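Enquirer: Just need the structure, nothing else, for what follows:
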Amino acid sequence: MSSSKRITVKEINDQLKQVHSLDDERLKNWVQDDRKGVQLAISKTIKRLQTAEKQQQAFRQRFTYEQSFWHKGINYVAGIDEVGRGPLAGPVVSAAVILPSDFDLIAVNDSKQLSKVTRELLAPQIKQEALAYGFGVIDNQIIDEVNIYEATKLAMRAAVNDLNITPQQLIIDAMSIDMAIPELSLIKADAKSISVSAASILAKVYRDQMMSEYDQQYPEYEFAHNDGYGTKAHLKALAEFGVTPIHRRSFKPVMDALNIK
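Expert: A predicted model of the protein is given here:
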């Protein structure tokens, strides 16, 4: 106790920021300090460490499927995910990612759980750490020809074929893509598999960038904000300005707009 009294609350606060384990001796010593400021700092530190541990556990849990394959000597496991099934305009985009066993980007999770800023920060880091990554892009014309489900499968196959390493195993988000590679289809795989999580981020960032470029060509539709989804502003623009070359003519709101025009 006496040693803790010799330093100020601010000094303890500063040192607690460097504590990364609940077993840290400084934490154990200062928990007995009866100063209100110290107790508040201890409480915040414990909460921070507990939150970090939960995040670390969840991160490790997302390696479960990959590790089961790695333990069998299957080293190249590709996670595959897509983005863009629901929009009225633009392509469907898929990404495939093969990660190393020491992948350590703890923030990587289902892209839908992350902010745009976080996804854009993570995407280049994923590319840096990945053993391989690839993309598949299927445009609106093919979507109209084959339907969105088949177009999604085409995008996923294209992403696998774009990898510079041939995967030995695929983990896919709720799809079967019928390639000559063993595949594991998981519902909500983007939240269960770290490889699929990484793929979901890359696919989302890639497609968002494409839609931002389309926004420059067709600013009336606000593609940079709605990514081609049928928002109120997008539907209003369809009724007012008609259908662009990137709209999916087989989707009902676009068909309705064509009838209006």
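
Enquirer: only C-alpha atoms for contact and neighbour calcs from this point on.
Expert: Will do.

Enquirer: Can you spell out which helices and strands pack onto the longest helix seen in the chain?
Expert: Counting by DSSP state H, the longest helix found in the chain is helix 36-61. Applying 3 or more Cα pairs under 8 Å, 6 or more residues apart in numbering; DSSP states H and E, one finds that helix 36-61 contacts helix 9-16, helix 25-30.

Enquirer: And this one, please, so the two structures can be compared:
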Amino acid sequence: MKPYVIGVDEVGRGPAIGPLVVASLAVPENDVQKLIKIGVRDSKKISKAKREMIEEDIYAALKECDWKFCVLPISPKSIDISRSFKSLNEIEEEAFIEAIKNVSLKHTIATVKLDPIGNRPELFARRMYSRLHLERPHLDFESTKGMDDTCLVTGAASIMAKVYRDRIIADLSNELGFNVGSGYPSDPTTIEALKELTKGELPHDSLRWTWATTSNAWKKNHTVPIPTRTTNGIVLQQGLNPSLWSGG
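Expert: Model prediction:
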């Protein structure tokens, strides 16, 4: 059975707007060099137009070659609800595990190359192995900081994740009729958008309500704390319209 390289990366961990996106790509070892011809590099080092061209070429390869791809968006609502009982690292780690399982089978032989979650890459790789070795006994795990820059397959997964998230943010801007920027707190356009998106009796669905950036924008428009998303719905604070209660 031919061995694979599986690359996994995430995009959108820090933004106040939009999903966190995890992507995985499985490529046979003998095909990895094809990614050079496609033009794969670290997603942060190439233009938006080039990333979209690479995405198109990878989708073409998925049809022609024995490659496998998975993208998992984690919505702002899911992040907010999960953060009441999990850390962001735990949320992301579970998505990495799901993404790996979605591009492999129990008999798959592969080296999984991961951009690390947290600041201890070797420990992260061991933890991923311990969580998956019963279901995926033939996978080895490697994790180093900047893996998306040193491993072509991880770099390709990063590009796919970024194009996917960028498209969601662009669609959101078109839907709203104004530019929301990148979604990151360091983006002045995003900060301006947050002022508009927190004016209603509830923050906009596209926002991560548990983010300090969102809460700070809310405080400038309201005199009560920002509502809370829970598994049972939205917990409204005193002074908000109770008819806005949502069951999910």
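
Enquirer: what comes up buried for the longest helix of the first structure?
Expert: Going by neighbour count (16 or more other Cα atoms under 10 Å), the buried part of helix 36-61 of the first structure is 38-39, 41-42, 45-46, 59.

Enquirer: That helix aligns to what range in the second structure?
Expert: In the comparison with the second structure, helix 36-61 of the first structure aligns to no range at all (TM-score structural alignment).

Enquirer: Ok, stretch 148-159 of the first structure next?
Expert: Residue span in the second structure matched to stretch 148-159 of the first structure, by TM-score structural alignment: 88-99.

Enquirer: Comparing the matching stretch with the first structure, how large is the average distance?
Expert: Taken over the aligned residues, the distance from stretch 88-99 of the second structure to the first structure averages 2.3 Å (mean Cα distance after the TM-score superposition for the first structure).

Enquirer: Let me see the contact set for the closest residue to N226 of the first structure other than its chain neighbours.
Expert: Sequence neighbours aside, H234 is the residue nearest to N226 of the first structure in space, at 7.6 Å (criterion: Cα to Cα, 6 or more residues apart in numbering). Neighbouring residues of H234 of the first structure by Cα atoms under 8 Å, 6 or more residues apart in numbering: 221-223, 226, 228.

Enquirer: Identify, from these, the entry nearest to S4 of the first structure.
Expert: Comparing the contacts of H234 of the first structure against S4 of the first structure with Cα to Cα places N226 closest, at 54.9 Å.

Enquirer: circling back: Serialize the helices and strands packed on helix 36-61 of the first structure to a markdown table and add fields for distance to F69 of the first structure and mean neighbour count.
Expert: Shown next, in a markdown table, are those (distance: least, Cα to Cα, whole Å; neighbours: other Cα atoms under 10 Å):
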| stretch | distance to F69 of the first structure | mean neighbour count |
| --- | --- | --- |
| helix 9-16 | 40 | 15 |
| helix 25-30 | 39 | 14 |
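
Enquirer: nearest to I106 of the first structure, of those helices?
Expert: The nearest among these, by Cα to Cα, is helix 9-16 at 22.0 Å.

Enquirer: Which parts of the first structure are helices?
Expert: Ranges of helices in the first structure, per DSSP H, are 2-5, 9-16, 25-30, 36-61, 64-70, 116-129, 140-146, 148-161, 189-192, 194-217, 223-226, 232-241, 252-260.

Enquirer: Which among these is found nearest to I177 of the first structure?
Expert: Taking the helices of the first structure one by one with Cα to Cα, helix 148-161 is closest: 5.4 Å.

Enquirer: Which residue in the first structure aligns with G7 of the second structure?
Expert: Here G7 of the second structure is matched to G79 in the first structure, going by TM-score structural alignment.

Enquirer: give the contact list for that match.
Expert: G79 of the first structure makes contact with 96-98, 170-172, 193-199 under the criterion Cα under 8 Å, 6+ apart.

Enquirer: just to revisit the earlier point, can I get the buried ones among the contacts of H234 of the first structure as something I can paste into PyMOL?
Expert: Buried residues among the contacts of H234 of the first structure (16+ other Cα under 10 Å), as a PyMOL selection:
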select buried, resi 221+222+223+226+228
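
Enquirer: which one of the contacts of H234 of the first structure sits closest to L16 of the first structure?
Expert: Nearest member of the contacts of H234 of the first structure to L16 of the first structure, counting by Cα to Cα, is N226, at 42.9 Å.

Enquirer: Understood, closing this out.
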